[in-house]
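Novice: How does the following fold in three dimensions:
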Amino acid sequence: MPSPTLDPSSHEAALNRARSKAYWRLLPLLFVSYMIAYVDRQNVAVAKLTMTRDLPGFDNAVIGFGAGIFFLGYFLLEIPGTLMVERWSARKWICRIMITWGIMAGLTAAVTTPMQFYIVRFLLGLAEAGFFPGVVVYLTHWFPSRDRARALATFMVATPFAQIISPKISNWLLEIGHGDQPPVLGMVGWQWVYVFWAVPAVVLGFFVYFWLVDRPKQAKWLTAEEGEALESELERERAETRKGKRMTVIQALRHPKVLLLALVYFCTVTGSYGIEFFMPSILKSWYAMDMNQLTWLIMLPPAVAMVGQLFMGWSSDRFKERRWHAVLPIVMGSAALGFMPMTQGNLVLTMVCLMLAFAGFKSYMPAFWALPSLFLTESAAAGSIGLINSIGNLGGFLGPYVLGTVEKVTGSFVGGLYYLCCSMLVAAGIIFSFGLGKKEPAATQDNRP
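Specialist: The predicted structure follows:
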């Protein structure tokens, strides 16, 4: 309801100013932070191209298992970390996460054995746990439902953006210590990949502490009227969602829709992380290209995904619809993976499949992550988002492990690609079947600007 100290027109004007200020104040820093986090998580996909040559005992199965074990550590602290954002302080918790994950990411440069690699990746998962779902929860403290999918899309588009800008930089770093390039400070290229991307995480962690604000009422860059208008709008929506019944965290974690959403995310993450970790290896195996060509090509799929993710976030908010905006991209990604083995030998068709697959992996996410807040609020929502993300990201262990193991056993990635395709189809079927996120009736839609 409008603030009692403002007339309706003044309330709406103050609210719109607050919405705009929050978007431009908070999203750029969260975007950059997630971009660095994603590079630190994913740079093993490029570093492995020389790690497997320089380190005895490192093959695709070892890399796949190590890439995936990150998510086991991630799983353990995900729910507690998300609740810390809701009940304590987002800026303090995100600051802690970024500093510790930067340290762990940098330590990957020191590994010499598969076991050391597994341990550091596990600790990196522990360090990063709570960042992504914590930000999802944090955005519910600032953005009304009409803005939420767009805000989520702006934040999450950092992942394809990271995949666009990092390959060329990482490829340049890989040259250190190989060919005519001498080692630098005693380290070779793959080690510098980890160190180079770790430093910004630590620096940004301190910046987050001083830049972010936990709640609108604490923001000195909002006027009193703007902060009051935004807080009252968010409280109005929370009251509408509760409808007189407050759900506990334990009740939320057992809620059938929460468990189904966790299964959906598990299946989609299995597909997305499997192909993301092994895309460079698949292209190198199928087409025997050099590193320069390879790093140019692997920038194309995330570029398409970035556009698709922004569009679907805008469209989902515009039409007040979540279900089809989640289902259709997942189906498209699944179909692209299923068709991809048949394109081997035709680089253009292979790249088209990869671009469509990446667009599907990324574009469903803004609508998907808007679903929990449709039936949960506050700590119940925070706990459920943490559960969905923690269980779902176990697919980040399964996908790379399956693809790496299948390639080691059969000498081909084809069987693994079909498995990822089927996993995505299961996810789309679940979202469609339980119907959460259907288009709101016209009478209940918020038609305010």
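Novice: CA only for contacts and neighbour counts going forward, please
Specialist: Noted.
Novice: hey, where'd the helices end up in the stretch 301-449 of the chain?
Specialist: Here the stretch 301-449 of the chain has its helices, by DSSP state H, counting those that start in this stretch, at 323-339, 347-363, 365-369, 378-392, 395-410, 414-434.
Novice: Mind checking these for the one nearest to Ser166?
Specialist: Closest to Ser166 of the helices of the stretch 301-449 of the chain, according to CA to CA: helix 347-363, at 16.2 Å.
Novice: Chain neighbours aside, what residue packs nearest to Phe413?
Specialist: With sequence-adjacent residues excluded and distances taken as CA to CA, 6 or more residues apart in numbering, Phe413 is closest to Glu407, at 5.0 Å.
Novice: all strands for the stretch 1-150 of the chain, in order.
Specialist: Taking DSSP state E, counting those that start in this stretch as the criterion, the stretch 1-150 of the chain carries no strands.
Novice: Spit out the contact partners of the residue nearest to Phe413.
Specialist: Contacts for Glu407 (CA atoms under 8 Å, 6 or more residues apart in numbering) come out as 60, 413, 416.
Novice: these two touch, right, the second one and Val402?
Specialist: No: under the criterion of CA atoms under 8 Å, Phe413 lies out of contact with Val402, with a separation of 9.6 Å.
Novice: Spatially nearest residue to Val39 (excluding sequence neighbours)?
Specialist: Among residues not flanking Val39 along the chain, Ala162 sits closest, at 6.1 Å (CA to CA, 6+ apart).
Novice: neighbours around Asp290, how many?
Specialist: Number of residues near Asp290 (other CA atoms under 10 Å) recorded here: 9.
Novice: Distance check, it against Phe397.
Specialist: Asp290 sits 28 Å away from Phe397, going by CA to CA, to the nearest Å.
Novice: List the contacts of Thr82.
Specialist: Applying CA under 8 Å, 6+ apart, the residues contacting Thr82 are 130-131, 133-134, 137, 382-383, 385-386.
Novice: Who are the packing partners of the top helix by length along the chain?
Specialist: When the chain is parsed with DSSP state H, its longest helix is helix 8-42. Applying 3 or more CA pairs under 8 Å, 6 or more residues apart in numbering; DSSP states H and E, one finds that helix 8-42 contacts helix 90-107, helix 145-156, helix 158-174, helix 189-211, helix 224-242.
Novice: Rebuild those as a markdown table, extending it with distance to Ser316.
Specialist: Formatted as a markdown table, these follow (distance: least, CA to CA, whole Å):
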| stretch | distance to Ser316 |
| --- | --- |
| helix 90-107 | 26 |
| helix 145-156 | 7 |
| helix 158-174 | 19 |
| helix 189-211 | 29 |
| helix 224-242 | 18 |
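Novice: Grab the nearest non-local neighbour of Thr112.
Specialist: Thr112's closest residue in space is Leu55 (CA to CA, 6+ apart), at 6.5 Å.
Novice: want to put them side by side, so please do this one too:
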Amino acid sequence: MMNQNSLQYAATPQSPASQPLDATYRKIAYRLLPILFLSYVVSYLDRQNIGFAKLQMQQELNFSDSVFGLGASIFFLGYILFEVPSNILLHKLGARRWIARIMISWGLISALMFVTRGPVSFYVLRLLLGVAEAGLVPGAILYLSQWFPASRRARVVAVFYSAVAVSGIVGGPVSGWLMQTFNGAYGLSGWQWLFISEGLPSVLMGLIVWRFMVDSPDHAGWLSPEERMAVKAELAVVAHASGSEMRALADPQLWLLIVVFFMLCAGITGVGLWMPTLVQATGVRSLTQIGLLTAVPYLVAIVAMFFNCRHSDRTGERRWHVALPMLIAAMGLALAVRFEHDTVISLVGLTLCASGILCSTPPFWSLPVARLSGRAAAVGVAMVTAMGNLGSFASPYFIGLTRDLTHSTAIGIYSIAAGLFFGGLLILAYHRHDAVHVFRDVVA
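Specialist: Alright, predicted model coming up:
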């Protein structure tokens, strides 16, 4: 997916005045985006493989849905607690050094998930995994904002976030195949081979980050002095926000973004972790077939995401490019639950949901990084990610708990759909004085 067209697309000119810098931004994209893209692919493989592992490990280890849901969720507790400190350290120590540390440590812990023997070891390893991975996404978003101006940023972030879709496209079939093919090999279950096989690539990517990443345009020896000065000058022109950390924490608009991101995280994590179970519930039994079917929503999502982000950058509009996909995601998720025993209709609903959530995320990230700069950006972006990921913590456990109580995922999934719908309306209030404008815009 990370081909020449994708990188060319990330550096598309926004106006005639920007054309002299197109070649420079294209060079930057070719150098940086493949590394960040592959890093996030293996990150999401590690994050989502627990949903496939559940299909075997839950029965083998005698986990209830609540135990599995809590274990899946507790990852985000460690992630949330260490998100802000991690981003501050990244700002202080540099992206290359800190992102490499993140990837190597989480890859080793992810591989160690194969030693899980009961709920306690499951919870401890998932918590440590979240602590290790904290800071990757906000760090990457902050890092990209130090290279690309706002007018180019949504599509650049879209290239980065397309890794979520690619990990779903690749991870589903590979996870299903690994679990089915290697189950019992050398005395290990399929789910144990899954964790080992998908954890070690993160360590390799950490070494690649250490070797090839650079912290800022000032350290980019592959840019000429003139190119470095031109990029820094353009970034300085658009950087107008305050660098105060307290300004970031006291900004009510930032807290609005946190609530919206909470809904997005609840959606993508809840649906992503439970998607294999939802597909299995429609009557599909083969692990390989489940893996192939879960790839379909992400195939469609990656195409829809680039079109949405391209239009967002061309028009400079962000709120509606976040809101409409979130509303579509909510309706798709409700459709998937309403027809939960029909494989085709349920898959259509899951496709609309995945496409909507992934379409809305890159334009969303253009909002906080355009509002803040310096250490305030490091703190603000980390705050949005950390507090928003409370949704990632809550949704898997809530779905598992309600499934244990009702023997159905309906209540949990409908709740996530309602949250996505509310978040889609709420983002329309960004930079508005009151919520009345939201409904005025919707009616108009």
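Novice: Can you give me the TM-score here?
Specialist: For these two chains in superposition, a TM-score of 0.91 is obtained (TM-score structural alignment, normalised by the length of structure 2); 416 aligned residues with a CA RMSD of 1.5 Å.
Novice: so how far is Phe161 of structure 1 from the residue nearest to Phe413 of structure 1?
Specialist: Distance from Glu407 of structure 1 to Phe161 of structure 1, by CA to CA: 28 Å.
Novice: do Ala37 of structure 1 as well
Specialist: Distance of Ala37 of structure 1 to Phe161 of structure 1, given as CA to CA: 12 Å.
Novice: Leu55 of structure 1 now?
Specialist: 30 Å.
Novice: sorry, back to before: which one of the helices and strands packed on helix 8-42 of structure 1 lies closest to Ser285 of structure 1?
Specialist: Of all those, helix 158-174 comes closest under CA to CA, at 17.5 Å.
Novice: what range in structure 2 matches the closest one?
Specialist: On structure 2, the counterpart of helix 158-174 of structure 1 by TM-score structural alignment is residues 163-179.
Novice: swap in stretch 103-111 of structure 1?
Specialist: Counting by TM-score structural alignment, stretch 103-111 of structure 1 sits on residues 108-116 of structure 2.
Novice: With stretch 350-358 of structure 1 instead?
Specialist: With TM-score structural alignment as the criterion, stretch 350-358 of structure 1 aligns to 346-354.
Novice: circling back: for Ala37 and Phe161 of structure 1, indicate the residue with more neighbours.
Specialist: Using other CA under 10 Å as the criterion, Ala37 of structure 1 and Phe161 rank with Ala37 on top: 26 against 21.
Novice: Which position in structure 2 pairs with that one?
Specialist: Under the alignment by TM-score structural alignment, Ala37 of structure 1 pairs with Ser43 in structure 2.
Novice: Lys92 of structure 1 now?
Specialist: By TM-score structural alignment, Lys92 of structure 1 lines up with Arg97 in structure 2.
Novice: wait, that match sits on Ile208?
Specialist: No: assessed by CA under 8 Å, Arg97 of structure 2 is found out of contact with Ile208, at 11.1 Å.
Novice: Pick out whichever of those two has more residues nearby.
Specialist: When neighbours are counted by other CA under 10 Å, Arg97 of structure 2 and Ile208 differ, and Arg97 comes out ahead with 18 against 15.
Novice: For the more buried one, list the residues it contacts.
Specialist: When contacts are counted by CA under 8 Å, 6+ apart, Arg97 of structure 2 touches 90, 210.
Novice: ok, it to His91 of structure 2 distance?
Specialist: Applying CA to CA, the value for Arg97 of structure 2 to His91 of structure 2 is 11 Å.
Novice: which of the residues in the match of stretch 350-358 of structure 1 are buried?
Specialist: 346-354 (16 or more other CA atoms under 10 Å).
Novice: go on, stretch 425-432 of structure 2?
Specialist: Here stretch 425-432 of structure 2 shows 425-430 as buried, counting by 16+ other CA under 10 Å.
Novice: Thought Tyr9 was touching Ala29 of structure 2, still the case?
Specialist: No: Ala29 of structure 2 is not in contact with Tyr9 according to CA under 8 Å; the separation is 9.6 Å.
Novice: These two: which is more packed in?
Specialist: Ala29 (23 against 18).
Novice: Structure 1: which residue goes with that one?
Specialist: For Ala29 of structure 2, the residue aligned by TM-score structural alignment is Tyr23.
Novice: who touches that match in this structure?
Specialist: Ala151.
Novice: Quick check: Gly205 of structure 1 touching Cys95?
Specialist: Yes: counting by CA under 8 Å, Cys95 is a contact partner of Gly205 of structure 1 at 4.4 Å.
Novice: measure the corresponding residue of structure 1 for Tyr143 of structure 2 to Ile165 of structure 1 for me?
Specialist: Aligning on TM-score structural alignment places Tyr143 of structure 2 opposite Tyr138 in structure 1. Per CA to CA, Tyr138 of structure 1 is found 26 Å from Ile165 of structure 1.
Novice: neighbour count winner among these two?
Specialist: The neighbour comparison of Tyr138 of structure 1 against Ile165 (other CA under 10 Å) goes to Tyr138, with 21 against 16.
Novice: and that one, what is it in contact with?
Specialist: Counting by CA under 8 Å, 6+ apart, Tyr138 of structure 1 makes contact with 85-86, 90, 214.
Novice: Closest one to Ile119 of structure 1 out of these, please.
Specialist: When the contacts of Tyr138 of structure 1 are ranked by distance to Ile119 of structure 1 (CA to CA), Val85 comes first, at 26.7 Å.
Novice: And for Trp211 of structure 1, the neighbour number?
Specialist: Other residues close to Trp211 of structure 1 by other CA under 10 Å number 11.
Novice: residue in structure 2 matching Cys421 of structure 1?
Specialist: Using TM-score structural alignment, the partner of Cys421 of structure 1 in structure 2 is Ala417.
Novice: Would you quantify the distance from the residue nearest to Arg148 of structure 1 when sequence neighbours are not counted to Met115 of structure 1?
Specialist: Residue nearest to Arg148 of structure 1 in three dimensions, not counting chain neighbours: Ala370, with 6.9 Å by CA to CA, 6+ apart. For Ala370 of structure 1, the distance to Met115 of structure 1 equals 39 Å [CA to CA].
Novice: Right, I'll leave it there.
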